[in-house]
Each structure stands twice: as structure tokens, then as C-alpha cells.
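Peer 1: Can you look at this prediction? I've put the sequence above it.
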Amino acid sequence: MNKTWWKESVVYQIYPSSFKDSDGDGRGDLRGIISKLDYLAELGVNVIWLCPVYLSPGADNGYDISDYYAIDPQYGTMEDFDELLLEARKRGLKIMMDLVLNHTSDRHAWFKESRSSRDNPKRDYYIWRKGKEGLFPNNWESYFSGSVWEHDTETDEYYMHLYSKHQPDLNWENEEMVEELFRMVHWWLGKGVDGFRFDAIAHIVKAQGLPDADNPQHLPVVQAYQLFSNLEKVHTLLHKLNDRVLFNYDIMTVGETSGLGPEQALDYVGDERHELNMVFQFEHMNLDAASPGTGKWVSKPWTLLELKNVMSRWQTVLHDKGWNANYLGNHDQPRPVSRFGNDGPFRVESAKMLATFLLTLEGTPYIFQGEEIGMTNVAFDLIDDYRDVETINYYKQAKLLGKPQDEVMKAIWKKSRDNARTPMQWDDTANAGFTTGEPWIKVNPNYPGINAAAATADPQSIYHYYRSLIALRKKHPVIVYGEYKLLLPLDTEIYAYTRALNGEKLLVILNFFDGTPEFTWPEEPGRGKDAELLISNYDPVPGEDTGVIKLRPYEARVYLLG
């Protein structure tokens, strides 16, 4: 077994705009992050994943980079970034950058040159095509709705953008452009960053010839993800990046790779592949989508059997062959306690249960800011209070299609990316202590009761439960490296599994709902009598039958069996 620091780490994701504002301009910044490093060190995490802080016009909250070598002034200066690296190291914290290699901003110097004329040397840094008889070059649909093609009047051609029209896709067929990206990655590693999360990395290669997707309904644009997702040449390019740059540093890498299962993931993270350390999978994030064709805005209830099936496949297929990146929420997803738990009467219990789940699976756990205090989804009444481009585009399109206002807003309340992007709730003062100014997006109104100051002061809080789980993970190698085995695969309320390593076994029992199901102990050892309860989100029941446990709503227990 190959033991490494990044397998044993716990990652904390920071969305800089919403974490902590130090200068009162209403947007979080690097100095704000520096001021909260002690908070993160006390939580026990090892790595900070920093969402983009590069120079950007902000069309997609920093994921539209206009200069890879510069810090956006709204976040501070390069000197502030260097200080962040230094102060993090003093506390034993590493910094992982978020890097977008699929596209740039339309204000990047490369794109300005590329669009200036058809024979500009940087024209082929991006993907340009002529229209077909007054139509788009092909029928692919953007992730943010509408065609992936935008007409540019300067040269009377179309450029491709899988995301916003302000995020033109780079052309990875152009070797000169690829070399420039490699030099940039090397530059950041030379500064001392400890790794990268590669945004949308599965999309850097498009199908040869950019053919139309099958379109039996003859729609103007159709989903064509199979034509620009996880194509074979992605692996050739990632292997080259690893061989030329990444391999020379002791870093962690994780790729955003939607649309694949664990067998395909091994092509990225297999120990012999030399591409990435791990990838973010999206199968469990799609369990509440009504169907693949309706997108994320049309929902259905997820089921525990579906969740077990997805997570168990990833746990078993990757064991001893690759490594998992485990998460329940991030900057693009709803709050886990609102999605998989109960953000009402059992908010605390369910948040602790989900934390137990996240931190006892095999793989590196990723905590998104605010999860450790149980932050919830937000329900703004007005679309004008939302900032996410994907949400706003959906609202406009849904209204054009005549969907009822309440139906549209309910979908947004459930799935908008802004659920995760409301400001971090630090205390019960104005704007949750996030800023002394006007926040760039409104604070969730529930901050007086849900905030870090209250959580750190309460020894029974979600925050301190996370601290205990992280400490256990550091103490017991079985939690990091143990082999996963699912128990009770057909139980619709209880998710239970074991982790085993070198004769030591962990038993995890999770009640995912508000009922009181019974869990019957496995035959050994001693039907629970010899087991050590490492952690639970409830106090023990005096005189409890060790053979059969009546679980309480959202109860979580972790036992050491030997």
C-alpha cells in the first residue's frame, strides 16, 4: 500500500469571495483568509483548496481567468498571496490552487489577439469555426444553456464556449498554447503551492471534426457531453503534464471529471497511469436529478439504496488501484444538510451524521466552508438577489418557456449554486461578521442562530464534532486506508459498513432519516460487547442491548472492533 500525505489529509475548500472580507468592500479576500487560519488549524484540516483568485472580470466568479500570473485586486496582491503561503505553513497547512485549463476569460490577452484577425498567431489558441448556412457550426448545448457557439463580428466566425460566452474554450490541439499552460503551472509550483484542483479538466479535448450530436427531436441545440467529455486524448495530455511538470513536485492533484464511473476514473487515477491523484465524481450529485435529459433543475427524491450503490462502487473499484476524493458539497452544489440531511428540527444531528459518513470513507475528504457549522440552503424571494450566472440564465429561460414563478423559484432554492456561495457565517453581528460593508451577495438570514462563534463556544456543536472526527482519522490508519465493505445493502434507512486494515476493523452505522430503525449487530465480536465506541452524535443509552440497537433520528455511531 502506497501511503502518502495527501491520502491522509483533510481538505477545506474556501470560496474566497464569500469567506472573510478584511477591507469592508463586501467581498472576501486573501487577508481575510489569513485572519482565519487559526480557526482552520484548530479544526484540524491539513489542506486549503483555494477557489480562483487570479485576475478575472468575474463573469463566472473567477472561473474566467484573464491573467494566470496575477492576483485579482479584489482579493489583494501577490504579496498577500505569498504571505498566505507563509502563514499557512507556520500552522502546518498546505495550499491547493484551483486552476482552469479548459478555457480563459474573453478578456485574456490571448483571446484578444485570437479574435483580432483570422491570421493572428494566437488564432488557434481557441476553437473557431464558420457557421453552416446561417446556423451554428454544430448543435452542441452549453452547460449554461443555449449553444456552445458565439458569433464574433470582428472576423465573422464563431468561437466555442462550453460554459459562458465570456469563457472561450482553449484549443488543446495547439502545441504552442499547451506549452504556455505548462510553463504557467510550473511557475505556480515554483512559488510553493502544494497542488491543484483542475477545473473542467475532462473537457479539454473535443471530438475530432466537432460533429453534430444525435438529434432525433431536431432541437436547435442538444446535449452532446459525450463529444467533449473524458475523451481518450485527455489522458495523453494529462500524462504529458504529469511527466513534464507535476511529477517533479510532491503535490496533490484532483480533477473535476463529470460523466464517468469508477472504472473510467481509474484511467485518470490508477496507480500506474501517472496522471492525477484523484478525481471528483458526480454520480452521487445526480441522484436527485429527474433524468439525464432534464438537467439539474428538475428534481426527484434521492434514495438511500441509490446512494449506497454509487458510493460502494467507487469505494470498491478504486481500492488498492486508485484513490477517492470524497465530498458532499462544494461551491457548485447545494448545502449537504439541506440536500442529504434535515435542515429543520434535526439540523445538528443530521449534519453530524453526514460528517461521520464523509470522514469514514476511504479517500481524501473535502469539507466546503460552512459545512463544519451546518450552514443551510438559502431561499431568496427575488431573482435579483442571486448572483450565479447559471441560476440567472435558468430563470430567464424558464420564464420564456412560461413556467410558473413559484415553480422556478423552488427549483432555484433547491439547486442554485448560490446556496453554497452566501457569506460564511462567523458570528451574530451585522452581515454575520463577514464584512463591515455591503456583501456582494446577501447573507443567509439564519446566521444569528448558525455561526462559527456560537459553534466554537459550544462543546456539543457540529464544529467540535468535526474536530473529533478529524482527530480520529489522524489516530487510526484504518479510517484512512481500511478496505470498505457494505453491510445491509437493501436497508432503506440504515447505511452501515466496515473498514478493515491489518486485523483492525471499524464499524460505521448511519441512520440517514428521522425514523428509529433497529440495527442488529454482526455475529462477532461478542455482538458489540467488546467493541469500543469511538464517536457518536448522541449520548449512549444506559443499559442498551448490545445485540440490537434502536437508532435515533439521524444517529451515527463508529465502533472499533479489534
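Peer 2: In hand now; what should we look at?
Peer 1: Every contact and neighbour count from this point should use C-alpha atoms.
Peer 2: Fine.
Peer 1: So which bits of the lengthiest helix in the chain are buried?
Peer 2: Scanning the chain for the longest helix, with DSSP state H as the assignment, gives helix 175-191. Buried residues in helix 175-191, counting neighbours by 16 or more other C-alpha atoms under 10 Å, are found at 177-178, 181-182, 185-186, 188-189.
Peer 1: Flag every buried residue along stretch 458-478.
Peer 2: Buried residues in stretch 458-478, defined by neighbour count with 16+ other C-alpha under 10 Å: 461-470, 472-474, 478.
Peer 1: Filter these down to just the ones in helices.
Peer 2: Per DSSP H, the buried residues of stretch 458-478 map to helices at 462-470, 472-474, 478.
Peer 1: tell me the contacts of the spatially most central residue of the chain?
Peer 2: Closest to where the C-alpha atoms of the chain average out (C-alpha atoms, centre = their mean) is residue 330, at 3.8 Å. Residue 330 sits next to 13, 367-368, 420 when contact means C-alpha atoms under 8 Å, 6 or more residues apart in numbering.
Peer 1: Sort out which of the residues you listed are in strands and list them.
Peer 2: Using DSSP state E, the members of those that fall in strands are 13, 367-368.
Peer 1: Give me the buried subset of those residues.
Peer 2: For these, buried by 16+ other C-alpha under 10 Å: 13, 367-368.
Peer 1: For the contacts of residue 330, give me a markdown table that also has distance to residue 76.
Peer 2: Below are the contacts of residue 330 laid out as a markdown table (distance: C-alpha to C-alpha, whole Å):
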| residue | distance to residue 76 |
| --- | --- |
| 13 | 19 |
| 367 | 24 |
| 368 | 22 |
| 420 | 23 |
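Peer 1: between these, which is nearest residue 561?
Peer 2: residue 367 (27.2 Å; C-alpha to C-alpha).
Peer 1: Tell me the spacing between the closest one and residue 401.
Peer 2: For residue 367, the distance to residue 401 equals 37 Å [C-alpha to C-alpha, to the nearest Å].
Peer 1: same question, residue 467
Peer 2: As judged by C-alpha to C-alpha, residue 467 and residue 401 stand 48 Å apart.
Peer 1: same check, this time on residue 180
Peer 2: Relative to residue 401, and taking C-alpha to C-alpha, residue 180 is found at 43 Å.
Peer 1: Would you enumerate the residues in contact with residue 410?
Peer 2: Counting by C-alpha under 8 Å, 6+ apart, residue 410 touches no other residue.
Peer 1: for comparison:
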Amino acid sequence: MQKAWWKESVVYQVYPRSFMDSNGDGIGDLQGMISKLDYLKELGIDVIWLSPVYRSPNDDNGYDISDYQDIMDEFGTMKDWEQLLKEVHNRGMKLIMDLVVNHSSDEHKWFVEARSSKANKYRDYYIWRSGKDGKEPNNWGSNFGGSAWEYDEQTDDYFLHLFSKKQPDLNWENPVVRKEIYQMMTWWLEKGIDGFRMDVINFISKVEGLPDDEVKPGKKYASGSKYYRNGPKIHDYLQEMNKEVLSQYDIMTVGEMPGVTPELAKLYTDDDRHELNMIFQFEHMGLDNGANGKWDLKELHLKDLKANLSKWQTELEHSGWNSLYFNNHDQPRSVSRFGDDKQYHRESATMLATLLHMMKGTPYIYQGEEFGMTNVSFASIDDYRDIETLNFYAEAKEQGQSEEQIMASIYEKSRDNARTPVQWDDSDNAGFTSGEPWIQVNPNYKKVNAKQAMEDPGSIFHFYRKLIQLRKQYEVVVYGSYHLLLEDHPEVFAYKRTLGHQELYVICNFYGKPATIDLDKVSGGQLLISNYKETETKELRPYEARVYLVENQR
């Protein structure tokens, strides 16, 4: 068992645009973030993951970077950022930055030069192809809808963009591009950051020739993802990155990797392979997707979630490491998605937290999750800001879907569910800004906010604090092995963690009705935490969660 600080840490993701505004312009900023560091320290956070704050035209909320070594004006200055890093470190916490290097902004100086002429030295920094019979070079679709190719009139060529057309893909085949990226990464690490979260990092290697893919019925474009997810040179690139940069520092690295399996995850995260510490996988996030993807709504079945999370727990038992999450800036709020944000708001939010935080891996908390922020249902599509959501709305309208049907999908799955401003208190705009917020505040801020949660000893916030303390107090929570219990129970997710003579029993009723189990078989010992006050009942109440510690004889 190799111990590491990042295995023992709890990470908190800050999406700066929606976190805290210090100057009244309606946009969260670095000084606003500094003002809330004591709050994060009180929660018990070890590591802050800061979503992109680099210079950007903001086509995809900062994930389209025009200068990797400068700060977006709306967020502040490099001096503000340096103050943030210092204040984070002063409180004994660490800071990791987002690394977005599958693509840049089309306003990055490299791309401005690249599109100026085919002979320009930056031309090969990006992926260019001539059209086929007056059409795109291949039939791939963008992850944000539409074609993955954009025609550039000036040079009569198309460039590849797996996301927005303002996010051209970088050409990792070019060693000069890789060298530029490694130099930039080193520059940030020398400034003192503690690691990177790497955006869609398993997309950087494309199959040679960029072949056509099969177009599914009813679709205009093919996915193409089998030709760029986990591509042929991905491990070469990551091992090179590790050798040139990552191995030189005591840092944490996590790669966002859609479409990855446990077998691949082991290759990416095995210590002996010298690539990354851990990855974000998305399998459990797709369990409530219908046949046509995320906007096609389907109910989550507990047996599927049990099978999936348990597979990842057991497959990465001896090799690699898991990241644990239900929420981030791209996912709807988990209490609305998997719980009950009305009748059993507190109970379901704390049950989901227990289920996740007691597993093996590094837990991630997304801003507002710790006091139960929920999905939002804006009255009009005009109130939404997310490019993926707006593209879906336009395409679904074109296909003849009803307004009611489209908005139902958006209310469930839009990324803007995660991006409404953090609800700090019950004052105007939830205490986020004194101005007009860049996106509307969720109207439930009067009831759901951090101030109220901090003042209530029985709140979701204080439950999260306790979960974080337990991880620091009991090594079995971090390093214990995992074993699924009650596999066929239709309502209960229960598992056991074992380390030495200690056994941890985690029992969660996943639904809003009582559940019956033989508690004698899965409990006994000391009750470490529960989300109900009276705990000696024989049946589990709606969304009840309990954790027992059993000390066996040595």
C-alpha cells in the first residue's frame, strides 16, 4: 500500500465565475474567492481545484484559453492570483489548476498566426484538412453539436474542433506544440501550484487519417469518438509529460477521461507507468442517460449504480486510484438528480455524501454541494448561458421536439444547473454579488444557503464536515479494501471496508420509503455517523445512511 497526500485529501472544486463576486460586476472573481477561504478551511478541505481563470473570450466559460499565462480581466490580475495562492497555502491547503490543452481558443496567438497562411510556422500547431467533395473532411460531430469541422475561408481549409468552433484542437503530433505546453506547465508549477486537473486529456491523440465513423439513425453526424478517445499515442504523450514535467514536483494530477474503462484507468494511473495519479471517469454519470445520450432522460436503477461503482472500486483495488464524485461544473446537482430535493432534501443529500465519501478514492466536493444546492428551472431558454444547452435547444427545435419536452431535458441535465451562483445567505442575489449576476440565482436561496447551514448543527454542511473528519481520523476510510454487501437488495446500497482489524460498514437507503434489512448482519460495533438522530430502529428510514466501525480481535 503506497501512501500519498493526494489519496488522503478531500478536494473542493471552485467554478470562479459563480463562486463569489467582490466588485459588484455580477461575475465571481479571485478576490471574492480569497474572501471565502476561511469557509473552506472550516469545512475541512485539503485541496482546491480552480476551474480556468486564464485569459479567454469566454465562448465556453473559460475552457477556451487565449493566453495560458495570463488571468482573465473579469477574474482579476496575476497579482490577485498570486495573493490567492499565498492565502491558500497560509491556511494549510493546496491549489490545483485546470489544464486545458486538447484545444485552445481561436483567439490564441498560435491560432491567429496559424490561420493567416498555410506557410505560417504555427500552421502545424492545429489540425487542418482540405474538404471532400465540397464537404467537411470527415463526418465527425462536435461534442457541443454540429460538425467537428469549421471552414476557414482565408486558407481554404477546415480545422478540427471537438468542442466549440472557437476551440480548435491542438496538434499533439507536433513535438514543438508539446514542448510549448510542457514549458507552460512548468511555469505554473514554479509559481507554486500543487498540481493539475486535465481537461479531456485522453482526447489529445487522434487516429491517423481521421477516418469516417458510422452515423447513427436520426443523427446528422457521427460520434467519431472511437478515433480520438484513448488514441494510439496517448500513453506516449502522458509518459513524456510525466518525465519532462510532472515527475519533477510533488503534485497531484487528475485526468478527465470520458469513455475510459477500468482496464484503461489502470494503465493511466498505475504508479509504475508514470502517467497520472487518478482519472475522472464518467460511466456512473451515464447510467441515467437514454439511448440517445444525456438529454434522453432515463431513471437511474440502483442495481446499475451498485454494479458500476463496485466494479471501479474492486478493479482499482491494487493498481491505480479512484476519484469519487457525483457533482462538478458539467453535471446537474446530485441531490436533484439522485435524491429528493423537496421532501427529503437534507436526508437524501447526506445519504449521497455518505455513500461516496466512505468509498476508496479521493472525494471531490463541488461548490454548493456541501449545503445542498439544487437544480434550477428557468422560465425561458433566454435565461440559460451554457453553449451545450443552447445548441441542444436549437437542434431539438429543428428536429420538431416540443418546447415542453426540450425544457424537461434541460431542467434535468443542463450544465447551468451547476453554474448558478453560490448561495451564501438569504440577502439579495444570495450574497453572491451586489450587482446583476451573470446568470440568475436559484430562487430557493432563501431556504438553501451557506449561512443558514453553518448556523444549524444538524445541517448538510456540518454532516460534510463530519465525513471529512472521519477520513482524517480512520485510515480504513482511505486505504481499506472494498466489498459490496446486499448486492440484490432493491433499495439499499451497503458495503464493507476492511483494513487490518478494522471493518467499516456503510449502509444507505437510496430511496424515499422505508427499507428493511437484517442490520445484525451488516452492523454492530460503534456508530460513527448517521443522518437521523434516533438510530436504533430495525428498518432504515427514507434516505437513511449509517456507518459502523467494528474492531476485530487482532
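Peer 2: On my side now, so go ahead. Since this is a predicted model, take the numbers as computed values, not measurements.
Peer 1: What would you report as the TM-score here?
Peer 2: Once superposed, the chains reach a TM-score of 0.98 (TM-score structural alignment, normalised by the length of structure 2), with 551 aligned residues with a C-alpha RMSD of 1.1 Å.
Peer 1: returning to that earlier point: what's the matching range in structure 2 for the longest helix of structure 1?
Peer 2: Against structure 2, the aligned range for helix 175-191 of structure 1 is residues 175-191 (TM-score structural alignment).
Peer 1: what do we get in structure 2 for residue 470 of structure 1?
Peer 2: By TM-score structural alignment, residue 470 of structure 1 lines up with residue 468.
Peer 1: hmm, back to that, could the ones in strands among the contacts of residue 330 of structure 1 go into TSV alongside distance to residue 239 of structure 1?
Peer 2: TSV is the format used below for these (distance: C-alpha to C-alpha, whole Å):
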residue	distance to residue 239 of structure 1
13	26
367	28
368	29
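Peer 1: Let me know the closest of the residues you listed to residue 498 of structure 1.
Peer 2: The closest of these, once distances to residue 498 of structure 1 are taken by C-alpha to C-alpha, is residue 367, at 22.2 Å.
Peer 1: which residues touch residue 42 of structure 2?
Peer 2: residue 465.
Peer 1: Confirm it sits in a helix?
Peer 2: Yes - residue state for residue 42 of structure 2 (DSSP: H, G, I helix; E, B strand; the rest coil) corresponds to a helix.
Peer 1: From residue 167 of structure 2, how far out is it?
Peer 2: In this view, residue 42 of structure 2 and residue 167 of structure 2 are 38 Å apart by C-alpha to C-alpha.
Peer 1: With residue 240 of structure 2 instead?
Peer 2: In this structure, residue 240 of structure 2 and residue 167 of structure 2 are 24 Å apart, going by C-alpha to C-alpha.
Peer 1: now do residue 316 of structure 2
Peer 2: If you go by C-alpha to C-alpha, the gap between residue 316 of structure 2 and residue 167 of structure 2 works out to 34 Å.
Peer 1: before we move on, the earlier item: neighbour-wise, which of residue 240 and residue 167 of structure 2 wins?
Peer 2: More crowded of residue 240 of structure 2 and residue 167, by other C-alpha atoms under 10 Å: residue 167, with 25 against 16.
Peer 1: pretty sure that one is touching residue 102, no?
Peer 2: No - with contacts counted by C-alpha atoms under 8 Å, residue 167 of structure 2 stays clear of residue 102, the gap being 9.0 Å.
Peer 1: For residue 228 of structure 1, state which of the buried residues of helix 175-191 of structure 1 is nearest.
Peer 2: Comparing these against residue 228 of structure 1 with C-alpha to C-alpha places residue 178 closest, at 17.7 Å.
Peer 1: contacting residues for that closest one?
Peer 2: Residue 178 of structure 1 sits next to residue 172 when contact means C-alpha under 8 Å, 6+ apart.
Peer 1: Same question for the one 3 residues further on.
Peer 2: Counting by C-alpha under 8 Å, 6+ apart, residue 181 of structure 1 touches residue 101.
Peer 1: thinking again about what came up before, which position in structure 2 aligns with the residue nearest to the centre of structure 1?
Peer 2: Taking TM-score structural alignment, the alignment pairs residue 330 of structure 1 with residue 328 from structure 2.
Peer 1: Excluding chain neighbours, what is closest to residue 461 of structure 1?
Peer 2: residue 455 (5.3 Å; C-alpha to C-alpha, 6 or more residues apart in numbering).
Peer 1: Helix or strand: which one has the residue mapped onto the one you found from structure 2?
Peer 2: Aligned by TM-score structural alignment, residue 455 of structure 1 pairs with residue 453 of structure 2. Taking DSSP states H and E as the definition, residue 453 of structure 2 sits inside helix 450-455.
Peer 1: after superposition, how close is that helix to structure 1?
Peer 2: Average distance, helix 450-455 of structure 2 versus aligned residues of structure 1 after superposition (mean C-alpha distance after the TM-score superposition for structure 1): 0.4 Å.
Peer 1: Going by contacts, tell me the helices and strands next to that helix.
Peer 2: Packing contacts for helix 450-455 of structure 2, counted by 3 or more C-alpha pairs under 8 Å, 6 or more residues apart in numbering; DSSP states H and E, involve helix 460-473.
Peer 1: Mean per-residue distance, the helix it packs on versus structure 1.
Peer 2: Here the mean offset of helix 460-473 of structure 2 against structure 1 after fitting is 0.4 Å, by mean C-alpha distance after the TM-score superposition for structure 1.
Peer 1: Show the secondary-structure elements that that helix is packed against.
Peer 2: helix 37-43, helix 345-357, helix 450-455, helix 475-479.
Peer 1: For the shortest one, what is the distance to the chain centroid?
Peer 2: The reference is to helix 475-479 of structure 2. In this view, helix 475-479 of structure 2 has its centroid 23 Å away from the chain centroid, taken as C-alpha atoms, centre = their mean, to the nearest Å.
Peer 1: So which elements touch that helix?
Peer 2: Secondary-structure packing of helix 475-479 of structure 2 (3+ C-alpha pairs under 8 Å, 6+ apart): helix 460-473, strand 492-499, strand 502-509.
Peer 1: Tell me the residues of structure 1 aligned with the helix or strand following that helix.
Peer 2: The helix or strand immediately downstream of helix 475-479 of structure 2 is strand 481-485, counting by DSSP H and E. With TM-score structural alignment applied, strand 481-485 of structure 2 matches the range 483-487 in structure 1.
Peer 1: list the buried ones in that stretch?
Peer 2: Result for stretch 483-487 of structure 1 [16+ other C-alpha under 10 Å]: buried residues 483-484, 486-487.
Peer 1: Just name the closest of these to residue 496 of structure 1, please.
Peer 2: When those are compared for distance to residue 496 of structure 1 (C-alpha to C-alpha), residue 487 wins out at 5.2 Å.
Peer 1: Isn't that closest one up against residue 498?
Peer 2: Yes - using C-alpha under 8 Å, residue 487 of structure 1 is in contact with residue 498, at 7.4 Å.
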